[in-house]
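Asker: For reference, the sequence and a predicted model appear below.
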Amino acid sequence: MTERSGADNPTPEKKLPEEASSPAPALRAKRRDDEESIAHLIGNERAALEILSEIEAESDRPSGRKTGRPAGQPAFILHTYPWSESSLVLDAFTARFGRLLLIARGAKRPGSTLKGMLMPFVPLKLSWTGRKEAKILTRADWLGILPPLRGEALLSGFYVNELLMRLTEREDVHPGLFPAYVRVLEALTLPDPAAQQRGLRRFEAELLRICGWQVLISEGEDAPRFALRSTGDLAGVSGTIGNEIRTWERRDVLDVLAGRLERPEALRAAREIYREAIELRLDGRPLRTRRVLAELKRL
């Protein structure tokens, strides 16, 4: 896997010599179509697996935690904020150190090698220094490439980033959350909207579980976590959606809790159930990305 350094100039790629006997135009077009079809089927999964492999490899290397200089840590940028005329403040999500506040000095200067790198949904290796809450970014390198998010999938990606920023605390490490984030980004690059939605719902469920909440069916009056109540005849399950009491088919809810979201009814129930659970977890504070998406759909 090639890397581009945030400190050094990238090495230009060498061009391959022209083939002595080029195939006919029709054959070249057929080969290109075949390659695009293969990339369409396996490219996203391969990119995600390569990044996860890098994460596993990094976990076996010294972290540099004692010196305060972690090097080459797998990370994604969740959000950037302007800081002074030439610098940026980054909300970064790292594989081994959780969510961090980083200062990228000079990142906005025209000649900075960091320009174009510090963007959401781009897998990076980040190095930084400092023991205070705001740490200094010292280096950024490419860590593989994921296909870009487009259209509604891009808004869904920003929704995922906002969930991470709202439901996790800085420097809290949650094992399993970084791979779950890579998986949901991979799902959002799929062409099937239903597959994208399944990826989102599974990420919501995993994030709630990791943060100490779990959606469950309760047969009693009290539940320590967000619970759905079984109806008297056990044929359905009821829960609150805003100020409205909703009842779902018990089969749909059981599929939701088991992560079986292939049926449209189960996927629709998952969207409603996890939306309510997240709103309860946020104590009624609205998500900006959800409001923006709703406004765009009204246009």
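Answerer: Sure thing, it's come through. Residues are numbered from 1 along each chain as shown.
Asker: okay, CA-based contacts and neighbour counts for the rest of this
Answerer: Fine.
Asker: host element of residue 91?
Answerer: strand 87-94 (DSSP states H and E).
Asker: scratch that, residue 223 is what I was asking about
Answerer: Counting by DSSP H and E, residue 223 is part of no helix or strand.
Asker: cool, residue 57 as well?
Answerer: Using DSSP H and E, residue 57 falls in helix 44-59.
Asker: Return the set of buried residues in that helix.
Answerer: Within helix 44-59, the residues that count as buried by 16 or more other CA atoms under 10 Å are 44, 45, 47, 48, 49, 50, 51, 52, 54, 55, 58.
Asker: Please tabulate the residues you listed in JSON lines, including the columns distance to residue 89.
Answerer: Below are the buried residues of helix 44-59 laid out as JSON lines (distance: CA to CA, whole Å):
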{"residue": "44", "distance to residue 89": "30"}
{"residue": "45", "distance to residue 89": "31"}
{"residue": "47", "distance to residue 89": "28"}
{"residue": "48", "distance to residue 89": "27"}
{"residue": "49", "distance to residue 89": "29"}
{"residue": "50", "distance to residue 89": "28"}
{"residue": "51", "distance to residue 89": "24"}
{"residue": "52", "distance to residue 89": "26"}
{"residue": "54", "distance to residue 89": "26"}
{"residue": "55", "distance to residue 89": "24"}
{"residue": "58", "distance to residue 89": "25"}
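Asker: just those now: which is nearest residue 191?
Answerer: Comparing these against residue 191 with CA to CA places residue 44 closest, at 10.6 Å.
Asker: element containing the residue lying closest to the closest one once chain neighbours are set aside?
Answerer: Nearest residue to residue 44, sequence neighbours excluded (CA to CA, 6 or more residues apart in numbering): residue 186, at 6.0 Å. Element membership for residue 186 (DSSP H and E) is helix 177-188.
Asker: one more structure, for comparison:
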Amino acid sequence: MSVEEQAAYLLHSRKYTDTRIIVELLTQEYGRVSAVFRKSKKNVANLQAFTPLLVNWRGKASLKTITHIEPQDKLIVLNGTALYCGFYLNEILMRCLPQEDAVEAIFHLYKKTLSKLGENRAPKISMTLERELRLFELTLLETLGFGINFYQDADEQTIDKANNYYYHFQESIGFIKTENITAKSFPSEVIIAIREGDLHDRTNLNYAKNLCRIALKSLLGDKPLKSRELFR
């Protein structure tokens, strides 16, 4: 099996032998693909994170062999905290995506989010960057079939800001109405704000961050994310 000129991004690479590395690619039509890449002085510069790539490979096994790789477009330059955000996107995709399970919408979501990150020049984490990460996470969950029901609670009752209820969120169950209000409880008005993409204030962003961490837990596993350490 041979594939030619497949649009891709590099998610991760690791040493295989002295002259070869194993790369993990996010591709447009084949999802996450693992492949062996033979390094040389000429071609190693073509393989950079956050660069749109065109890749040729061959092989039927789970580990392909790259036969050609070249930049499709210029590198998206990520500076400061935006670079850490890019590493975070790569790491959660590595954890969440099974091999060769093609979801083209995720490829375009990644491409769009990288572009947004590249526009940011803030040296520290900004609300704009955090908003892009939360929108990425929420859309990723929805696309993979783990979308959050922001319209009804676990008892199939409508979530309405006028009711002024509080909810706990439980993965795979959803929002559960509660009278035991804690710092981890979600007010109905915040649930609706997240649903509508209103993540322009710190309060809503913090709630959205907590919500996404709970919702992503089963996909990411218990192992800590290395990219989160960079923000510290």
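Answerer: Perfect, thanks for sending it. The structure presented is a predicted model; accordingly, all values stated were derived computationally and were not measured.
Asker: Quick TM-score on the pair, please.
Answerer: With the length set by TM-score structural alignment, normalised by the length of structure 2, the two chains reach a TM-score of 0.83; 217 aligned residues with a CA RMSD of 2.7 Å.
Asker: which residues are contacting the helix or strand following the strand holding residue 91 of structure 1?
Answerer: Proceeding C-terminally, strand 87-94 of structure 1 gives way to strand 98-104 as the next helix or strand, assigned by DSSP H and E. Under the contact criterion CA atoms under 8 Å, 6 or more residues apart in numbering, strand 98-104 of structure 1 has outside partners 87-94, 128, 133-138, 168-174.
Asker: same question, stretch 210-221 of structure 2
Answerer: 92, 95-96, 134, 137-138, 141, 146, 148, 169-172, 184.
Asker: thinking again about what came up before, for ChimeraX, write the select line for the buried members of the contacts of strand 98-104 of structure 1.
Answerer: Entered in ChimeraX, the line below selects the buried ones among the contacts of strand 98-104 of structure 1, by 16+ other CA under 10 Å:
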select :87,88,89,90,91,92,93,94,128,135,136,137,138,168,173,174
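Asker: Is the closest residue in space to residue 230 of structure 1 that isn't next to it in sequence within a helix or a strand, and which one?
Answerer: Spatially, and ignoring its direct neighbours in sequence, residue 230 of structure 1 is nearest to residue 237 (4.4 Å; CA to CA, 6+ apart). Assigned by DSSP H and E, residue 237 of structure 1 belongs to strand 236-241.
Asker: what does stretch 91-104 of structure 1 correspond to over in structure 2?
Answerer: Mapped onto structure 2 using TM-score structural alignment, stretch 91-104 of structure 1 covers residues 24-37.
Asker: Residue 231 of structure 2 and residue 100 of structure 2: what is the separation?
Answerer: 31 Å (CA to CA, to the nearest Å).
Asker: do the same with residue 199 of structure 2
Answerer: 33 Å.
Asker: Which of the three states applies to residue 215 of structure 2?
Answerer: Put simply, residue 215 of structure 2 is helix when judged by DSSP: H, G, I helix; E, B strand; the rest coil.
Asker: I'd like the distance between it and residue 203 of structure 2.
Answerer: For residue 215 of structure 2, the distance to residue 203 of structure 2 - CA to CA - is 19 Å.
Asker: For those two, work out which one has more neighbours and name it.
Answerer: residue 215 (22 against 10; other CA atoms under 10 Å).
Asker: Can you find the partner of the more buried one in structure 1?
Answerer: Residue 215 of structure 2 maps onto residue 277 in structure 1, by TM-score structural alignment.
Asker: what do you get for residue 8 of structure 2?
Answerer: Under TM-score structural alignment, residue 8 of structure 2 pairs with residue 75 in structure 1.
Asker: Which strands or helices does whichever helix or strand its match is part of pack on?
Answerer: For residue 75 of structure 1, the element it lies in under DSSP H and E is strand 73-83. Here strand 73-83 of structure 1 touches helix 44-59, strand 87-94, strand 124-129, helix 152-167, going by 3 or more CA pairs under 8 Å, 6 or more residues apart in numbering; DSSP states H and E.
Asker: how close does it sit to structure 2?
Answerer: Following the fit onto structure 2, the mean deviation recorded for strand 73-83 of structure 1 is 0.6 Å by mean CA distance after the TM-score superposition for structure 1.
Asker: just checking, residue 14 of structure 2 touches residue 39?
Answerer: No: using CA atoms under 8 Å, residue 14 of structure 2 makes no contact with residue 39, being 11.9 Å away.
Asker: Which neighbours do the two have in common?
Answerer: Shared contacts of residue 14 of structure 2 and residue 39, counting by CA under 8 Å, 6+ apart, come down to residue 21.
Asker: between these two, who's got more neighbours?
Answerer: Ranked by neighbour count (other CA under 10 Å), residue 14 of structure 2 and residue 39 place residue 39 first, with 14 against 11.
Asker: Unless I misread the structure, residue 266 of structure 1 falls within a helix.
Answerer: Yes: checked against three-state DSSP, residue 266 of structure 1 lies within a helix.
Asker: is it true that residue 208 of structure 2 touches residue 134?
Answerer: Yes: look at residue 208 of structure 2 against residue 134 with CA under 8 Å: they come within range, at 6.7 Å.
Asker: any idea how far residue 228 of structure 2 is from the most centrally placed residue in structure 2?
Answerer: Nearest to the mean C-alpha position of structure 2, by CA atoms, centre = their mean, lies residue 89 at 4.1 Å. Here residue 89 of structure 2 is placed at a distance of 11 Å from residue 228 of structure 2 (CA to CA).
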